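[1] How does the following fold in three dimensions:
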Amino acid sequence: MSMREAIAAYVHDGDTVSLEGFTHLIPTAAGHEIIRQGRRNLTVVRMTADIVVDQMLAGGCVSKLVSSFVGNSSAGSLGELRRRIEHKVPEPLEFEEYSHYGMVCRYLAGAQRLPFYPLRSYAGSGLTSVNDGIRKVVSPYPAPDGGEEHVYVVPPVNPDVTIVHAQRADRAGNTQIWGLTGIQAEAVFAAERAVVVVEEIVDDEVVRSDPNRTVIPAHAVDAVVVCPRGAHPSFAQGYYDRDNAFYRAWSHISKDSARLRGWLAEWVYGTRDHEEYVARLGEAFWADLAVGDAWSLPVNYGRRL
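    Just a heads-up that it's a prediction; the model follows:
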C-alpha cells in the first residue's frame, strides 16, 4: 500500500497506536501521515517518546501517551510534550510511565497473550507510586528461604495497530532488520494490525538467502509500505545516517509553540507525502547523510546435495 492508504485503512480515531524503533528506524513518515490525515484521540505507545511524538502532539492527534522515556534523544527537550504535562497547555496529556524494561515486558505479555509479566526492577522505584498499573503479586513458588516472595508485574499492551520501520521486506511482508534493533517484533505480535514501512521491497530470493535477518514474518503483517528515507531524522543502518543537526534544532523549534506549528505547516501539512518532504530537503542534504559500505561476510547455510 501507499502510506496514505495504509494509515487510512489501519489507523482510526481513538485507536491505541504503537510506534516502535529504538533510536534506529523510527517510523517518522508514518507519524507525519497520521498528522496529515487528522487522526484524533489516539493513545500512543512508544518505548522512547521522542520527536515524532512531539510532532503528533502538536498536530492534535494524541490524548494519552504510554512510554518509558521522553526526550529529544540526548539533544534536549520536547517542548510540546512539556507544555502538555507541566502546564496543561493547550490541553492536558494523560501520561502513563514505565521503565524501559517495563515496556519491554508489557509488549512480551501482549505478544504472548499473557495477563501480566513479572520483573524485579521496580523494587525501590518511585514509579510504583505514580502508576497503579505496576502491581505486586505473590509468587506461586516459595522463596529460597521457604517464605513468600513478592514480585512486581506489569499488564500486557495490545495496540490496535503497530507501525514499525525496517530496511527491507518482500512483497508478502517478511521483514528484515539489522543494526540496532528494539522491540519491533514483539510490538507487532502484540497488535491486532501491523503496518511495516520499509526502505525497499526486495525479491523473495533475497530474503530467503539470509533468513536469520527476518525479524517479522509475513503472517504478522497487514500492510507493507515502501517509503525511502522514512525514518528521518533517525537513521536506517546501511541506508542513511542520523541527522544530528535536526535533533539539535528540534529543541529550539519545539520550545516555541508558534514556531513548532510553523514547522508543521511547512514540512507536514505543506507536503503531500514523504516523497515531497524528501525532495524539498534536496539531494545535497541527503548526500551529507550518505553512508559508506560495510558489508557483512557471506554465510553458508548449507543445503542437501
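
[2] use CA for all of it now, contacts and neighbours both
    Noted.

[3] Near the nearest residue to residue 133 once chain neighbours are set aside, how many residues? Count them for me, please.
    Counting by Cα to Cα, 6 or more residues apart in numbering, residue 133 lies nearest to residue 154, which is 6.4 Å off, once chain neighbours are set aside. The tally of other residues near residue 154 (other Cα atoms under 10 Å) stands at 23.

[4] one more to line up against the first:
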Amino acid sequence: MTKLMTMKDAVARFVRDADLVVMEGFTHLIPFAAGHEIIRQRRRDLTLARLTPDLIYDQLIAAGCVRKMIFSWAGNPGVGPLHAFRRAVEQGRPHPLEIEEYTHFGMVLRFMAGASDLPFLPTRNYPGTDLTRVNPAFKKVRSPYSDEELWCVPALRPDVTIVHAQRADTDGNTQIWGLYGVQKEAAFASRRVIVSVEEVVEPSVIRSDPNRTLIPGVIVSAVVHEPFGAHPSFVQGAYDRDNDFYVKWDAISRDEATFKTYLDDWVYGLDDRAAYTGKMGARRGELQADRQMCAPVNYGF
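    Down below sits the predicted model:
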C-alpha cells in the first residue's frame, strides 16, 4: 500500500499536540515545509528536539506551538541569535519555553541510544563542563570493564521525526546524498516518521543505487512529494541555500509585529508549499542547483 499523501494529511495524522517532534537536517535538508504545516494546523505544547535548531524552530516558537526545546546549539547560522527563542526564554513570550541542553555529540548519542533501543549511552564528552550541573538528565555510571566513572545521556525516543530528502519511493525507502546530519538515527529512534522529498521515484530507481538509501520504508509512516520543501536551506543537486533569506531573517525576527506579518504572509496565508514556491517568483529559479553528476558505479558481481 502506498504511503504517499499530502503534507496536510501527514501532519494531521501523525503530529499531535504535546508530541516530542524532531525535524532534523544539519544545514542541509531542513524540513521547513513540514514546520509551516505544523504552524498552520496550530499544534500546541510540542517538545522540539534537534542538534542545531535554526529558523524553523524560531518560527514554531513564535507561532505558539512549543513548550520545550531539547538541543545542543540554537541560532541563525552565520548571522546571530534566534530572537523568538530568546524572547520565549528570557521574557516568556508568547509562552515560557523550557530548555534542555547538550553538546552536539551528546544529542547524537541520545538518538543512537533511542535507535538501538538502549536506555542510555556513556561518553567521555562532559568532564569540565557546567552542562552536567544545570541539566539533571546527565548521570554517572561505573564501567564494568575498567572500573572508571563515565557520564551518560538518556535515550531520546521522539513521537515523530520529520526528514526532508532528495528522493523516495511510495513505500518510503528514502535516499539522501550530500551533507548528513542524524536523520537516520532520529528516524530509527522514532515511533512515527514523515519523509518529504523533492522527487518520488519508482522502486527500481532505489534498488539500482541501494547505498544511498538512508531510511528504509519499513519505518516510514508517510511520504510527501514536496519540491522546494527545505527552502531556505538547501538540497544537494536541487537548489542552493538562500543566504539572503537567512540575513533578512535577523530583522524579521527581532520585531514581534514584523514576525507576525511574516507568518501571516508566508505561512497562515498560504494553503501549501506549492503556493509558497509560487510566491517566491523568480527567486526559485535563481537558487536552482548546477548539474555536477557523479561517475556511475558497477554493482555487478
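
[5] Spit out the contact partners of the residue nearest to residue 133 of the first structure.
    Neighbour list for residue 154 of the first structure: 102, 105, 106, 116, 117, 118, 119, 133, 134, 135 [criterion: Cα atoms under 8 Å, 6 or more residues apart in numbering].

[6] And residue 11 of the first structure, by the same measure?
    17, 34, 39, 161.

[7] most surrounded residue in these?
    Ranking these using other Cα under 10 Å puts residue 17 first, with 25 neighbours.

[8] so the aligned partner of it in the second structure, which of the three states?
    Under the alignment by TM-score structural alignment, residue 17 of the first structure pairs with residue 21 in the second structure. Following DSSP: H, G, I helix; E, B strand; the rest coil, we place residue 21 of the second structure in the strand state.

[9] What about the contacts of residue 11 of the first structure, which are in helices?
    residue 34 (DSSP state H).

[10] Going by distance to residue 170 of the first structure, which of the contacts of residue 11 of the first structure wins?
    Using Cα to Cα, residue 161 comes nearest to residue 170 of the first structure of the contacts of residue 11 of the first structure, at 20.5 Å.

[11] so the closest one sits right up against residue 196, yeah?
    No: Residue 161 of the first structure lies out of contact with residue 196 (Cα atoms under 8 Å); the separation is 10.6 Å.

[12] who are the neighbours in contact with the counterpart of residue 111 of the first structure in the second structure?
    Under the alignment (TM-score structural alignment), residue 111 of the first structure pairs with residue 115 in the second structure. Residues counted as contacts of residue 115 of the second structure (Cα under 8 Å, 6+ apart) are 157, 185, 186, 187, 188, 189, 190.

[13] Got a ChimeraX select line for the buried ones in the contacts of residue 154 of the first structure?
    Only the buried members of the contacts of residue 154 of the first structure enter the following ChimeraX selection, criterion being 16 or more other Cα atoms under 10 Å:
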select :102,105,106,116,117,118,134,135
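
[14] Would you map the helices across the stretch 51-200 of the first structure?
    51-58, 79-86, 100-111, 184-190 (DSSP state H, counting those that start in this stretch).

[15] My error: substitute the stretch 201-301 of the second structure in the last question.
    Remark: helices assigned in the stretch 201-301 of the second structure by DSSP H, counting those that start in this stretch are 203-208, 243-254, 256-263, 273-280, 282-286.

[16] contacts for the shortest one?
    In this case it means helix 282-286 of the second structure. residue 277.

[17] The match of residue 17 of the first structure is in contact with residue 44, isn't it?
    No: counting by Cα under 8 Å, residue 21 of the second structure does not reach residue 44; the two are 11.5 Å apart.

[18] hmm, back to that, which residue sits closest to the match of residue 111 of the first structure in space, ignoring its chain neighbours?
    Nearest one to residue 115 of the second structure, counting by Cα to Cα, 6+ apart, is residue 189 at 3.8 Å.

[19] What residues does that neighbour make contact with?
    111, 112, 113, 114, 115, 116, 117, 156, 157, 158.

[20] Turn the buried ones among the residues you listed into a named ChimeraX selection, would you?
    Buried subset of the contacts of residue 189 of the second structure, written as a ChimeraX selection, criterion 16+ other Cα under 10 Å:
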select :111,112,113,114,115,156,157,158
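
[21] Dump the contacts of residue 189 of the second structure to CSV, plus distance to residue 255 of the second structure.
    Formatted as CSV, the contacts of residue 189 of the second structure follow (distance: Cα to Cα, whole Å):
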residue, distance to residue 255 of the second structure
111, 35
112, 38
113, 39
114, 38
115, 39
116, 43
117, 43
156, 34
157, 35
158, 32
